[in-house]
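Novice: How does the following fold in three dimensions:
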Amino acid sequence: MTPTPLTLTPGRDPDGTAVLKAVGEIDMSNTDAFSAALSAALDDVPGRLVVDLTGCEYLDSAGINVLFAHAGRIELVASPLLAPVMTFSGLTAVITVRGLEGDAVGRGPHP
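Specialist: All right, here's what the predicted structure looks like:
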C-alpha cells in the first residue's frame, strides 16, 4: 500500500510553544509515521504539545486513535472541516481543540 501524502513538521510558535504541524491526509497508510513523529515531538517537550491539523484534509479512525493515545499531553488546532470526525469520535471530550467553532472546543486538560 502506498502511503497517503502527509508532511509532519515539528517547530515552535512565536511564543515558544512546541508544535507539530501535519499537512495532507492522516489515514491507516501513514499513522505509523504520524505516531512516531508525535512521540518524538513529545519526547522533546516537558509539557503540552500543540498538534496543528489545520492543513489536514482528512483524518480517519486510525489517526483518531493515535491522538487518543496521547490525549493527556496534546492540544489540537484544526479547521471546521475536521469538526464532525472529532466530535463524533469523542475526541473533543478529552482534548481541547481550537479552531472548530470559536476559540476552543472540548473538555480536555487546559494549560
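Novice: alpha carbons only for contacts and neighbour counts from here, please
Specialist: Will do.
Novice: Next, the contact list for the residue lying closest to residue 74 once chain neighbours are set aside, please.
Specialist: Nearest residue to residue 74, sequence neighbours excluded (CA to CA, 6 or more residues apart in numbering): residue 49, at 4.8 Å. Contact analysis of residue 49 by CA atoms under 8 Å, 6 or more residues apart in numbering lists 17, 18, 19, 20, 41, 42, 73, 74, 75.
Novice: And residue 18, by the same measure?
Specialist: Under the contact definition (CA under 8 Å, 6+ apart), the residues listed for residue 18 are 10, 11, 12, 41, 45, 48, 49, 50.
Novice: here's the other one to compare against:
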Amino acid sequence: MNTPLDLATGLQADGAPVLTVVGEIDMSNADLFRTAIADAVVDGHRLTVDLTAVEYLDSAALAALFAHVDQLRVVANPLLDSVLTISGLRDLTTVTIRD
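Specialist: Here you go, the predicted structure:
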C-alpha cells in the first residue's frame, strides 16, 4: 500500500522551479518523489524542494534528495531538521527550516 503523497510543481517569480510536497515520503512512494524531483529540475536554476508539510521521510526519500543535491535547495519544518542534519544533507546544500 502506498503512503499518500501530494506533489505540486510551480515557478518562483525569478523562474526558479519549486516542488511542494505534502504527506509522508517512504519507500512506497519514494520513486514518485524521485521522478518529481528529476522532472522539476530546470537548467540554470536550483530547484526548491518545499518539505514544510512533510511529517516523515525515510532513507529512500533522503536518497532521492541526495541524487540531485547539487541542483536543489530544501525548505523544511523543524520536525525534519535533525534527520536532514544527521544525514549530512545540510552539509551539501542549502537547508532552510521554517515553522
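Novice: Structural similarity score between the chains, please.
Specialist: TM-score of the superposed chains, computed with TM-score structural alignment, normalised by the length of the second structure, equals 0.92; 98 aligned residues with a CA RMSD of 1.4 Å.
Novice: Now the buried members of the contacts of residue 18 of the first structure.
Specialist: 10, 41, 48, 49, 50 (16 or more other CA atoms under 10 Å).
Novice: can you name the two of the residues you listed that are farthest apart?
Specialist: 10 and 48 (13.5 Å; CA to CA).
Novice: The biggest strand by length in the first structure vs the second structure, average offset?
Specialist: Using DSSP state E, we find that the single longest strand of the first structure is strand 49-59. Strand 49-59 of the first structure, aligned to the second structure and superposed, deviates on average by 0.5 Å (mean CA distance after the TM-score superposition for the first structure).
Novice: Read off where that strand ends up in the second structure.
Specialist: Here strand 49-59 of the first structure aligns to the second structure at residues 47-57, judged by TM-score structural alignment.
Novice: what ranges do the strands span in the first structure?
Specialist: Using DSSP E, strands in the first structure cover 6-12, 18-26, 49-59, 74-77, 97-98, 104-105.
Novice: one step back: ok, the contacts of residue 49 of the first structure in the second structure: which stay?
Specialist: Cross-checking the contacts of residue 49 of the first structure against the second structure gives 17, 18, 19, 20, 41, 42, 73, 74, 75 as conserved contacts, using both residues aligned by TM-score structural alignment, their matches' CA atoms under 8 Å.
Novice: Between those residues, which sits nearest residue 3 of the first structure?
Specialist: Out of these, the member with the shortest distance to residue 3 of the first structure (by CA to CA) is residue 20, at 19.3 Å.
Novice: OK, contacts around the residue most central in space within the second structure?
Specialist: Nearest to the mean C-alpha position of the second structure, by CA atoms, centre = their mean, lies residue 49 at 4.0 Å. Residue 49 of the second structure sits next to 18, 19, 20, 21, 37, 72, 73, 74, 75 when contact means CA under 8 Å, 6+ apart.
Novice: List just the nearest of these to residue 64 of the second structure.
Specialist: residue 37 (7.9 Å).
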